[in-house]
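Asks: Got a predicted structure here, sequence first:
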Amino acid sequence: MIQRVAVTPWQTDRVPSTHDIATFSDDEPPEGESPWVVAPVVEPIEIVEPDPSWPDAFETIASRVRSALGARALLVEHVGSTSVPGLPAKPVIDVDLIVASSHVEAAWAPALESVGFVLTVREPWWHEHRMMKLAAPRAHLHVFSPDAPEPWKHRIFRDHLTRDADDRARYARVKREAASHATHGAETMMEYNARKQAVIREIYERAFRAAGVAP
């Protein structure tokens, strides 16, 4: 099941422009800065067949987030490959969490840490993104503020792949190829993601046009 969430008044005041949504930012960390709160480790990257239990796993994770944060969880959404029916994926649930101010970690991080989430990535220079990991169910929780364009990209990409069988198959192929190269080359997850980037950007262009947000 794909979550569909109505736009509420607070969202319409702080949504990014269509230009921001359709524009990619490849900013590197400032000199001397690292995004890693917990250093990454090299491990095999496994792409598995679609699992019908992934939506239920998302609901479990979302329930934990909402219970921990209450009204501070403005939006909790299933994104990434496990949110697309019929798409092979890493068995890790990607979740976007919108809070009032992602850079004010004291307002949300301790509550999530108390229920098992571990702050792993902090990127103030990239839309104030934070990422937390959960061990079971395995999940990556991406934390943004309402004005960040990235969650909008994620939803557009998810919905496009759900509708477009050709792009879904194309993305599945590149994921398997990238995972094979990355695993045999003992590469990190960031290197795996870089191998997919060109095809992802091509698919995004078509998704943006279909959604009417092309720059």
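Replies: That came through, no problem.

Asks: going forward, measure contacts between C-alpha atoms and count neighbours the same way
Replies: OK.

Asks: got the residue ranges for the helices in this structure?
Replies: 9-12, 18-21, 54-69, 109-113, 150-163, 165-184, 189-211 (DSSP state H).

Asks: take a look at this one as well, against the first:
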Amino acid sequence: MPEPLDGTTLAAKLVHGPRPTTVTIVDYDPAWPVRFEHRAAELRDLLGERARLIEHIGSTSVPGLAAKPIVDIVVGIDNPDDEQAYLTDLEAAGYELRVRERAHRALRGGTDSEPVNLHCYPPGHVEVRKYLAFRDRLRANEADRDAYAALKRQLATREWPDINYYAEAKRPLIDEILARAGWRG
């Protein structure tokens, strides 16, 4: 189980430091999968065989689920720590590095009206498998989907010192849903 989030640990991972934020949750938009497909095609062209996996993850990947209107994508990169192998190409395409941690890079791209979060992990990484298991469970289980949406709407009523604290606040329910999905890691 991951360690609880603290300011020192978070600051070490964030390229530009913590950013206070409020979260906006909106009803599901059927344009989200289309936005993903467009970005996935761009990433395939940009990265070629370096992209071993490109998957739509997060709430925008679950039909009917309210979400932050930011498309989340995971890209399987053999060694995300070898930034010279791919990062320059992503930055040239408009992605900005936001998080640097062992075996993971998170970038922000897209436009103000169509933002994208891009997570780069090795293709078989446990976090990739967890993202996909969680997504698939929410796609298949209306009760879990509704519980998750309700929690997100409730958490969106406050300001956060950084978006990662919002994500941390969702973790207990995410862990419960993953357990119901049979997740073993």
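Replies: Cool, got the structure. In this text the structure is predicted, and so the values were computed from the model without any measurement.

Asks: Would you give the TM-score for this superposition?
Replies: The TM-score (TM-score structural alignment, normalised by the length of structure 2) is 0.90; 182 aligned residues with a CA RMSD of 2.0 Å.

Asks: nearest to residue 119 of structure 1, of the helices of structure 1?
Replies: helix 109-113 (7.5 Å; CA to CA).

Asks: tell me the most buried of the helices of structure 1?
Replies: helix 150-163 (a mean of 20; mean count of other CA atoms under 10 Å).

Asks: In structure 2, what stretch matches that helix?
Replies: Under the alignment (TM-score structural alignment), helix 150-163 of structure 1 falls on residues 127-140 in structure 2.

Asks: same question, stretch 110-120 of structure 1
Replies: Using TM-score structural alignment, stretch 110-120 of structure 1 lines up with residues 88-98 of structure 2.

Asks: sorry, back to before: how big is the offset of the match of helix 150-163 of structure 1 relative to structure 1?
Replies: When structure 1 is superposed, stretch 127-140 of structure 2 averages 0.5 Å from its matched positions, counting by mean CA distance after the TM-score superposition for structure 1.

Asks: any idea how far the closest residue in space to residue 80 of structure 2 that isn't next to it in sequence lies from residue 66 of structure 2?
Replies: Counting by CA to CA, 6 or more residues apart in numbering, residue 103 is the residue found nearest to residue 80 of structure 2 once chain neighbours are left out, at 5.3 Å. The span separating residue 103 of structure 2 from residue 66 of structure 2 equals 29 Å under the rule CA to CA, to the nearest Å.

Asks: And those two? Which one has more around it.
Replies: Per other CA atoms under 10 Å, whichever of residue 103 of structure 2 and residue 66 has more neighbours is residue 66, with 22 against 15.

Asks: Give me the nearest residue to residue 93 of structure 1, chain neighbours excluded.
Replies: residue 139 (4.4 Å).

Asks: Please name the residues that touch that neighbour.
Replies: Counting by CA atoms under 8 Å, 6 or more residues apart in numbering, residue 139 of structure 1 makes contact with 61, 92-95, 133.

Asks: Counterpart of it over in structure 2?
Replies: In structure 2, residue 139 of structure 1 lines up with residue 116, judged by TM-score structural alignment.
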